[in-house]
Each structure stands twice: as C-alpha cells, then as structure tokens.
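Colleague: no FASTA, just this:
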C-alpha cells in the first residue's frame, strides 16, 4: 500500500497503548514491543503528540532511532488530553506549528513523514488549520499530510488546500459509520487507516467470528483484522497492544485468506 510516495505493509501498529495517559516507569517492555513490531515487518507506526503528553514519541525514538529507511512513523497534532477521560481539539495555527516542532524534536527527525490533523477544532476556521499544515509542508518540516475523524465533505474541503494522503477514522466490522469515507478514499487512492480496528477486543464474543476463527484455526481478533484487509486495498489497520504476544497474533492476521462466502457472511452479519 502506498501512503503518498511511501510504501507500507498492509498492517500497521498503533503505539498509543505503549504509554497510555502517563508513561509507566518501566519502559523496558514497551520498547521491546516497539522493536518487535519492526522485526515482524511492520513499517507503519502511528503515534500522536497527545499520547502520554509526548512520551509516546519519546519512547518510539528511544526504541527505534536511528530509523530504517522504510520505516514510516506517523504522528498527529491538534488534540490535547487534559485527563484520561478528556480529549480536546486544539487547532490554533500557532499551536499546530509549535506541536509539530516539538514532535520533530522528540522523534529526532528533521522532517515528519506523515503528519495528521488529529481532530478538526470547531472553534477555529478549518482553512486556518489547513493553512498551518500546508506551511509546515512548504517549509520541508512535513513530507505528507493526513486527517483524522473527518466526513467526506470535510475531506474534500481539505483537498482544495492540501494533498491529503491518509484519513484515520474509527472503523471496524461492527462500527461502519464511516463507510462512505472509506469508499471515497478508495476511489481516490487515499490510505484509510482505521483506528479501533478490533473494537477494544469486543469482537471476541461475536458468534460468527468465533465460528470462523475455529474454521481457520485463528482468533476472533485475527478474523476482524483479516476482514478489514479484504475490505479494500487502501485499508491499513493499526491495531495497538502493549503485549508482544498479541502483537505477533495481530501481525499474523495479514496471512489469513478469507473466501468470498466467508467475507459475505461477515459483512452481512456485522460481527454478530
């Protein structure tokens, strides 16, 4: 799959859980998981400046810097996390620029390969937020730009100002609110990066998933990820975990082949 001019494997890794709201004092296991992801062939890692108040980016740099040439670490700006239960959009242009500068420093890079607007701030003109991203790109501090949690209309408005190479929306087998956005991205060869791809593990109780998992000697989570990979060639799921065992299980889902009949059963049932 191409994200802009960068080729990534179809299954990425969401790094948020490596730190959580506040980073754990023992970083050893988290660093091992990040390194194991790369060892397993993952070359697309998703993070954000608000994960652990920057600690997630720090941890990835500690684990993986200097980066291999084919490793794409995507980060996001435009959202703060005052408490574990609060997420607040913050899209003032000066803030977006400052946040990007800090991400550059934490990730130890001169240019961010993919910078995504974490959320559109409804209190700031969208064009101003896009303008800040475009300026960062024109200055050579950002290679590619993306968006998160947007509608088709917002995506098209953004594309009048910036070249959008990725859209990161919540999407999984049982939550298809953004079906139209995915289809829109597929028609335009824009990478669609579903977050919460296995619904926080809730799919484990799905009858059809457990039945198919038994048929294919897999797990329900693996079947969920396999369905996403079959859903469209532009889909790049980013399952996250802080467990090396679960990481290996998730990555193995890319090898699962679903028949047309199995895909039809899953799509029709919605994971029920």
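Modeller: Yep, it's here. In this text, all values refer to a predicted model and were calculated from it rather than measured experimentally.

Colleague: all contacts plus neighbour counts: C-alpha atoms, from now on.
Modeller: Noted.

Colleague: gap between residue 166 and residue 63?
Modeller: In this structure, residue 166 and residue 63 are 25 Å apart, going by C-alpha to C-alpha, to the nearest Å.

Colleague: again with residue 265
Modeller: Taking C-alpha to C-alpha, one finds residue 265 at 41 Å from residue 63.

Colleague: which one's more surrounded, the two?
Modeller: Using other C-alpha atoms under 10 Å, the more surrounded residue of residue 265 and residue 63 is residue 63, with 19 against 15.

Colleague: residue contacts, the closest residue to the more buried one other than its chain neighbours?
Modeller: Excluding the flanking residues, the one nearest residue 63 by C-alpha to C-alpha, 6 or more residues apart in numbering is residue 31, at 5.2 Å. Contacts for residue 31 (C-alpha atoms under 8 Å, 6 or more residues apart in numbering) come out as 59, 60, 62, 63.

Colleague: roughly how far apart are the third one and residue 231?
Modeller: What that stands for is residue 62. Noted for residue 62: a distance of 35 Å to residue 231, by C-alpha to C-alpha.

Colleague: second one coming, line it up with the first:
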C-alpha cells in the first residue's frame, strides 16, 4: 500500500518545479491555495503513503475546488515525528486538524487504509456536531468490518516486501536500496499495524452518499467483492452508493489520474466536469 516515489518517507521541502505546499499545522497540506473556492477535496493516503501522493491532482481541479492532503507523521516533512499506530489516535488528530477547513462544503477521499480513516473521521465529525462531508469517496478497500484483516505487520521484511510487490506501486529499486528499504518498510509496517489491529465499532449510518472507487484487477478485493463491487459500503449510509471501476490494480489511481479526478468532479457537481472549465493537465 505504498507508492514508489511519493511514498518514500524522507524530508521534503519542495523544488523549483514543485514548490513546498502550504502547511496548515503539521497534518494538512495544500499545493494550490484557492481562497475563493466553493468546495474542498480532502484526501487521505494509503498505508505508507504521503500527502504528496495527491499533489498532481491540484493541476487537474478547476478553480472552484481546493485540494488538501493529510500528512501522516513519520514521513516526508514529518519524518522526525513519531508515527501513530492506533486508529483512534489518528482519527482524533486528523479531525482536530480539519476544523479550520470546515467553513465551506467539502468531500473526503481515502485510498486503501485512507478509506477506513476517512470513514472514521466522518463519524468523529458527526459526534462533534461539525459540518459533515458532502460525499465520502472510498477507494481500494472493502468497508470497515468487511475487509479481510491480515498480520503482515508481524512478518519479516522479506514478507512485507513481497506484499508490496504484489500490490504494485513500489519499485524494486526502492525495495532493494540498502538505505531506502529499512526506512520505507518501517513506515509501511507501522501503518499495517494500525490497519490490521483496527476493529471498527458499530456506528449509525452516514447520511452522505458514498462513492466506491476500485481498480478492476485490484488484488486486495476478495472474490465476493468482485461480484459486489460496493464491498459492503452500501450498508454504511442512508444515502446512495455508487461504484466506479477503473482499469488497473491497487494503484490504478496513478495511471488513471485524469479519469479518477473527472469522476470525482462529476459526483461533486456535474457542471465541474462538463467542459465548462479549462485548466492545465498534469505535468
């Protein structure tokens, strides 16, 4: 569940072509601030992932939508921060950090582990009587309570490396580099511990629509969820649930970036994806 270059948890301050993002405290990043935007899209990474995994989306969004990414500790510009390996602690910290962004409508998008975090954050926001998301986008994972739980975090580095190769998205160059390998695997192992020891408690159904995004050849999805692509998410809301399937494996998000962003925009507001706006493509 780690991406090759964005997932490498090393210090990062930006380059000339990719300036450092705006930080709103330690947890939130924005690469293209849009004070006049009427919607916000808040994205949560996968296990081992980073906020910058979503950075290329910023150039694909129209001026009406402002992109924010959640930065988990222990990677990139939070390399020296202690990682969090408990879901409740992570959710509380993320929900606290989101408070300044709740002054306008927003949606949550989570990939893999991030989908479970996003679901829990939506419930935590409701407990606090805060503004809830307009939509919840969940990607690459079955619903909490339905997803298969493993014990990869207890296995050797070789087993963990094989798991990352199985999912795709992590290059052999990273996994064989004697300096990068232990750093990357340490970050991934922590996040696997978090998601594999996570046992969701029952919540009342959400009231917002849930959009389920999947890769057609994602090895994380069970045969049952291949037949029922909603993967149990339809039971977790009183609103509508729709499934969007894209060509590709667990990390379909990278090669299908334009299609994914277009689908997100269409579900947020059809007018945003009807060609009424022109904005640059991904560099």
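Modeller: Ah, there it is. Everything numeric here is computed off the predicted structure, so don't read it as measured data.

Colleague: so what number do they get for TM-score?
Modeller: Superposed pair, TM-score by TM-score structural alignment, normalised by the length of structure 1: 0.38. Supporting alignment: 178 aligned residues with a C-alpha RMSD of 6.2 Å.

Colleague: residues touching residue 114 of structure 1, list them.
Modeller: Residues counted as contacts of residue 114 of structure 1 (C-alpha under 8 Å, 6+ apart) are 72, 73, 74, 75, 142, 143, 144, 145, 146.

Colleague: which is the next helix or strand following the helix or strand hosting it?
Modeller: Using DSSP states H and E, residue 114 of structure 1 maps to strand 112-117. Once strand 112-117 of structure 1 ends, the next helix or strand along the chain (criterion: DSSP H and E) is helix 126-138.

Colleague: what residues sit buried inside the very next helix or strand once past that following helix?
Modeller: Once the chain leaves helix 126-138 of structure 1, the next helix or strand it forms, by DSSP H and E, is strand 142-148. For strand 142-148 of structure 1, burial by neighbour count (16 or more other C-alpha atoms under 10 Å) applies to 142, 143, 144, 145, 146, 147, 148.

Colleague: save these as CSV, and put in distance to residue 246 of structure 1 too.
Modeller: Formatted as CSV, the buried residues of strand 142-148 of structure 1 follow (distance: C-alpha to C-alpha, whole Å):
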residue, distance to residue 246 of structure 1
142, 32
143, 31
144, 30
145, 30
146, 28
147, 28
148, 25
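
Colleague: pick the one among the residues you listed closest to residue 154 of structure 1.
Modeller: residue 147 (9.4 Å; C-alpha to C-alpha).

Colleague: the closest one against residue 168, yeah?
Modeller: Yes - contact criterion C-alpha atoms under 8 Å: residue 147 of structure 1 and residue 168 qualify, at 6.3 Å.

Colleague: now name the helix or strand holding residue 185 of structure 1.
Modeller: Per DSSP H and E: helix 179-187 holds residue 185 of structure 1.

Colleague: show me where structure 1 has its strands.
Modeller: Here structure 1 has its strands, by DSSP state E, at 2-3, 6-7, 13-14, 44-46, 72-77, 79-83, 86-89, 112-117, 142-148, 164-168, 191-192.

Colleague: so who does residue 244 of structure 2 touch?
Modeller: Contacts of residue 244 of structure 2 (C-alpha under 8 Å, 6+ apart): 211, 212, 213, 214.

Colleague: just the residues you listed: which are in strands?
Modeller: Assigned to strands by DSSP E, the following of these qualify: 211, 212, 213, 214.

Colleague: most neighbours among these, please name it.
Modeller: residue 214 (31 neighbours).

Colleague: against residue 29 of structure 2, how distant is that residue?
Modeller: 25 Å.

Colleague: now do residue 158 of structure 2
Modeller: As defined by C-alpha to C-alpha, residue 158 of structure 2 lies at a distance of 33 Å from residue 29 of structure 2.

Colleague: those two: who's more crowded?
Modeller: Between residue 158 of structure 2 and residue 29, counted using other C-alpha under 10 Å, residue 29 has the larger neighbour count: 23 against 11.

Colleague: by contact count, what packs against the helix or strand hosting the more buried one?
Modeller: Per DSSP H and E, residue 29 of structure 2 falls inside strand 28-30. Packing partners of strand 28-30 of structure 2 (3 or more C-alpha pairs under 8 Å, 6 or more residues apart in numbering; DSSP states H and E): strand 22-24, strand 65-70.

Colleague: now those as a markdown table including distance to residue 258 of structure 2?
Modeller: Putting these into a markdown table (distance: least, C-alpha to C-alpha, whole Å) gives the following:
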| stretch | distance to residue 258 of structure 2 |
| --- | --- |
| strand 22-24 | 23 |
| strand 65-70 | 15 |
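
Colleague: just these: most buried one?
Modeller: strand 65-70 (a mean of 24; mean count of other C-alpha atoms under 10 Å).

Colleague: that strand packs against which elements?
Modeller: By 3+ C-alpha pairs under 8 Å, 6+ apart, strand 65-70 of structure 2 packs against strand 28-30, strand 39-44.

Colleague: TSV for those, including distance to residue 116 of structure 2?
Modeller: Formatted as TSV, those follow (distance: least, C-alpha to C-alpha, whole Å):
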stretch	distance to residue 116 of structure 2
strand 28-30	18
strand 39-44	9
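
Colleague: which of the ones you listed sits most buried?
Modeller: By mean neighbour count, with neighbours taken as mean count of other C-alpha under 10 Å, strand 39-44 ranks first of those at a mean of 24.

Colleague: quick one: that one to strand 65-70, angle?
Modeller: Strand 39-44 of structure 2 and strand 65-70 meet at an angle of 20 degrees, taking axes from the mean of the first three to the mean of the last three C-alpha atoms, to 10 degrees as the criterion.

Colleague: now do strand 39-44 of structure 2: which elements does it pack against?
Modeller: Where contact means 3+ C-alpha pairs under 8 Å, 6+ apart, strand 39-44 of structure 2 is packed against strand 65-70, strand 106-111, helix 113-127.

Colleague: in TSV, list those along with distance to residue 224 of structure 2.
Modeller: Converted to TSV, those look like this (distance: least, C-alpha to C-alpha, whole Å):
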stretch	distance to residue 224 of structure 2
strand 65-70	31
strand 106-111	20
helix 113-127	19
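
Colleague: looking at the ones you listed, which is closest to residue 259 of structure 2?
Modeller: Closest to residue 259 of structure 2 of these is strand 106-111 (C-alpha to C-alpha; 14.9 Å).

Colleague: okay, the angle between that closest one and strand 65-70?
Modeller: Interaxial angle of strand 106-111 of structure 2 relative to strand 65-70 (the same axes, to 10 degrees): 50 degrees.

Colleague: by contact count, what packs against strand 106-111 of structure 2?
Modeller: Counting by 3+ C-alpha pairs under 8 Å, 6+ apart, the elements that strand 106-111 of structure 2 packs against turn out to be strand 39-44, helix 113-127, strand 135-139.
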